[in-house]
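>>> sequence and predicted structure, then a few things I'm wondering about:
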Amino acid sequence: MQIKGVLFDFSGTLFRIEPVRSWLRAVLAERGVAVGEADFERYVSELTAAGALPGGPLPRQLPARLAAMWATRDQSAELHREAYTTLARQVALPDPGLYDALYERHRTPAAWRPYPDAAEVLGALRDSGIRTGVVSNIGWDLRPVFRAHGLDASVESYVLSYEHGIQKPDARIFHMACTSLGLDPADVVMVGDDRQADGGAAALGCDVRFVRHLPVEERPDGLRTLGLVPGVA
């Protein structure tokens, strides 16, 4: 196929959230809350098991009472915040203000790192005249993250689930994303890390290619090897 456009997922594809350990440490420092090393390690373990960090490890055991909220969490900003702060509140942290502070931290550019080849691949697509967009299941505006890391100039459109009340793998969100680029889905590649959610684009006729959701240091060239741009591999 001749690629005319590429849609990218956000978390685990172009960017990776910081580890639970640094997430918690940053918020404790910001709020001036001191905890002992043993307590800190316990909080890290319990927050990880709870799946409290958006973009981080999934809950090891989701409480039944949260199942409906979890399934639709990316359809609005309110649901997203409620889902993740509720998961975090399963952990008895020493300051009640930490739950909202942790949620706010994950929305900051400092909490995210682009994968090593993200800037190169996005820039090469732009320079080749291939249109690019981001389509993400998310509950907040990720555009400032792209701007802060210098990637916004290479992205033409953003289609975010919470802004439309529709989340992947619903084909409608991919249709919106293709339309935002002015392209037929058959001319578009969807790149993501989730075979179920991102794989929904195949229903429209998009080619779908996957990367592995790994720490930044462990995936230096996952995007580069997808063959999106001639000469970049």
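Perfect, thanks for sending it.
>>> going forward, measure contacts and count neighbours with C-alpha atoms only.
Noted.
>>> tell me the buried residues in the longest helix along the chain?
For the chain, the longest helix by residue count, based on DSSP state H, is helix 37-50. The neighbour-count check on helix 37-50 (16 or more other CA atoms under 10 Å) flags 40, 43-44, 46-50 as buried.
>>> the helix or strand just after that helix - contacts with which helices or strands?
Using DSSP states H and E, the helix or strand that follows helix 37-50 in sequence is helix 67-71. On a contact count with 3 or more CA pairs under 8 Å, 6 or more residues apart in numbering; DSSP states H and E, helix 67-71 meets helix 77-88.
>>> who does the helix it packs on touch, helix- and strand-wise?
Applying 3+ CA pairs under 8 Å, 6+ apart, one finds that helix 77-88 contacts helix 37-50, helix 67-71, helix 98-106.
>>> structure two is appended below for comparative analysis:
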Amino acid sequence: MDRGCLAVVFDLFGTLVPAYPHHAVLTEMAAVLGMDMDRLSFIAAFVEDTRDRRETGQFESLEENLRFICDRLGREVPQDRLHDAVRIRRDFTRASLTPREHALSTLGELRGRGLGVGMISDCCEVVPPAWRESPFASHVDVAIFSCEVGVKKPNPKIYQRACDALGARPSRCLYVGDGGSDELSGAVGVGMEAVLLAVPGEEGIDPYRPGAATWKGRTIGSLREVLDIARR
């Protein structure tokens, strides 16, 4: 890192908050939509087939995304069922934004040292309002949501946007993530130093971390370790 660290940018899910089982909430949503027998098809359509469109804001809403999936699977679903499925996802998202151990204290200490603190999340439109109601909002200087900016990790533009907003060159920024969305290689690609957070006991909870298994760079097991790396 050139002449010390000026800012630290964190991933959200699996990093600032613990990893969570995607399939549990998706199974509940499928049941509400009357797709118990098509549960696996629904999950595949949500997680794989429409994820990029949802997380880059190409669907106007989560409800539109769910309607698209239902139509493609040949299911007519009443409007109230769609509303219920959206509510389940919103409630789950709010509950998921519980800071992991040492998260808020680490963010506070970094800012106390004069470092900028940012967050980048690949997410759909239910996350930004939940974030703004969460304890994180007052601890982070810059929050970038893929659904609002139209690009997601590992696109270089989303990292550069965070660095620009923090007023620091990528070469003086540290990126911390759990390896989802190939985020670590994306951060390195724009010149940031990247660190994998691999918390003991969370292996296998989230199957969508393509970068974690192949990462050869620095790895930490607790957010507190960021404080030893991020030095001005």
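Here it is on my side, so go on. From a predicted model like this one, the values you see are computed outputs, not experimental measurements.
>>> which pair in the buried residues of helix 37-50 of the first structure spans the largest distance?
Spatial extent of those (CA to CA) is set by the pair 40 and 50 at 15.3 Å.
>>> so residue 118 of the second structure sits in a strand?
Yes. Checked against DSSP: H, G, I helix; E, B strand; the rest coil, residue 118 of the second structure lies within a strand.
>>> how about it, what's its match in the first structure?
Residue 118 of the second structure maps onto residue 133 in the first structure, with residues paired by TM-score structural alignment.
>>> OK, contacts around residue 156 of the second structure?
186-187, 189-190 (CA atoms under 8 Å, 6 or more residues apart in numbering).
>>> could the residues you listed go into TSV alongside neighbour count and distance to residue 60 of the second structure?
Below are those laid out as TSV (neighbours: other CA atoms under 10 Å; distance: CA to CA, whole Å):
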residue	neighbour count	distance to residue 60 of the second structure
186	21	27
187	27	28
189	16	31
190	17	30
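>>> so residue 199 of the first structure sits against residue 169, correct?
Yes. If you go by CA atoms under 8 Å, residue 199 of the first structure and residue 169 touch, sitting 6.8 Å apart.
>>> in JSON lines, list the helices and strands packed on helix 77-88 of the first structure along with distance to residue 118 of the first structure.
Compiled in JSON lines, those are given as follows (distance: least, CA to CA, whole Å):
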{"stretch": "helix 37-50", "distance to residue 118 of the first structure": "27"}
{"stretch": "helix 67-71", "distance to residue 118 of the first structure": "29"}
{"stretch": "helix 98-106", "distance to residue 118 of the first structure": "20"}
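>>> what about the closest residue to residue 41 of the second structure other than its chain neighbours, distance to residue 122 of the second structure?
Spatially, and ignoring its direct neighbours in sequence, residue 41 of the second structure is nearest to residue 73 (7.9 Å; CA to CA, 6 or more residues apart in numbering). Here the criterion is CA to CA, to the nearest Å. By it, residue 73 of the second structure lies 25 Å from residue 122 of the second structure.
>>> ditto for residue 144 of the second structure
Distance from residue 144 of the second structure to residue 122 of the second structure, by CA to CA: 9 Å.
>>> comparing the two, which shows the higher neighbour count?
Neighbours were counted for residue 144 of the second structure and for residue 122 using other CA atoms under 10 Å; residue 122 has more, 26 against 22.
>>> and that one, what does it touch?
55, 145-147, 152-153.
>>> with adjacent residues omitted, what lies nearest to it?
Residue 122 of the second structure sits nearest to residue 146 (CA to CA, 6+ apart), 5.0 Å away.
>>> count the neighbours of that neighbour for me.
Counted with other CA under 10 Å, residue 146 of the second structure comes out at 22.
>>> if anything else comes up later, I'll come back, but that's it for now.
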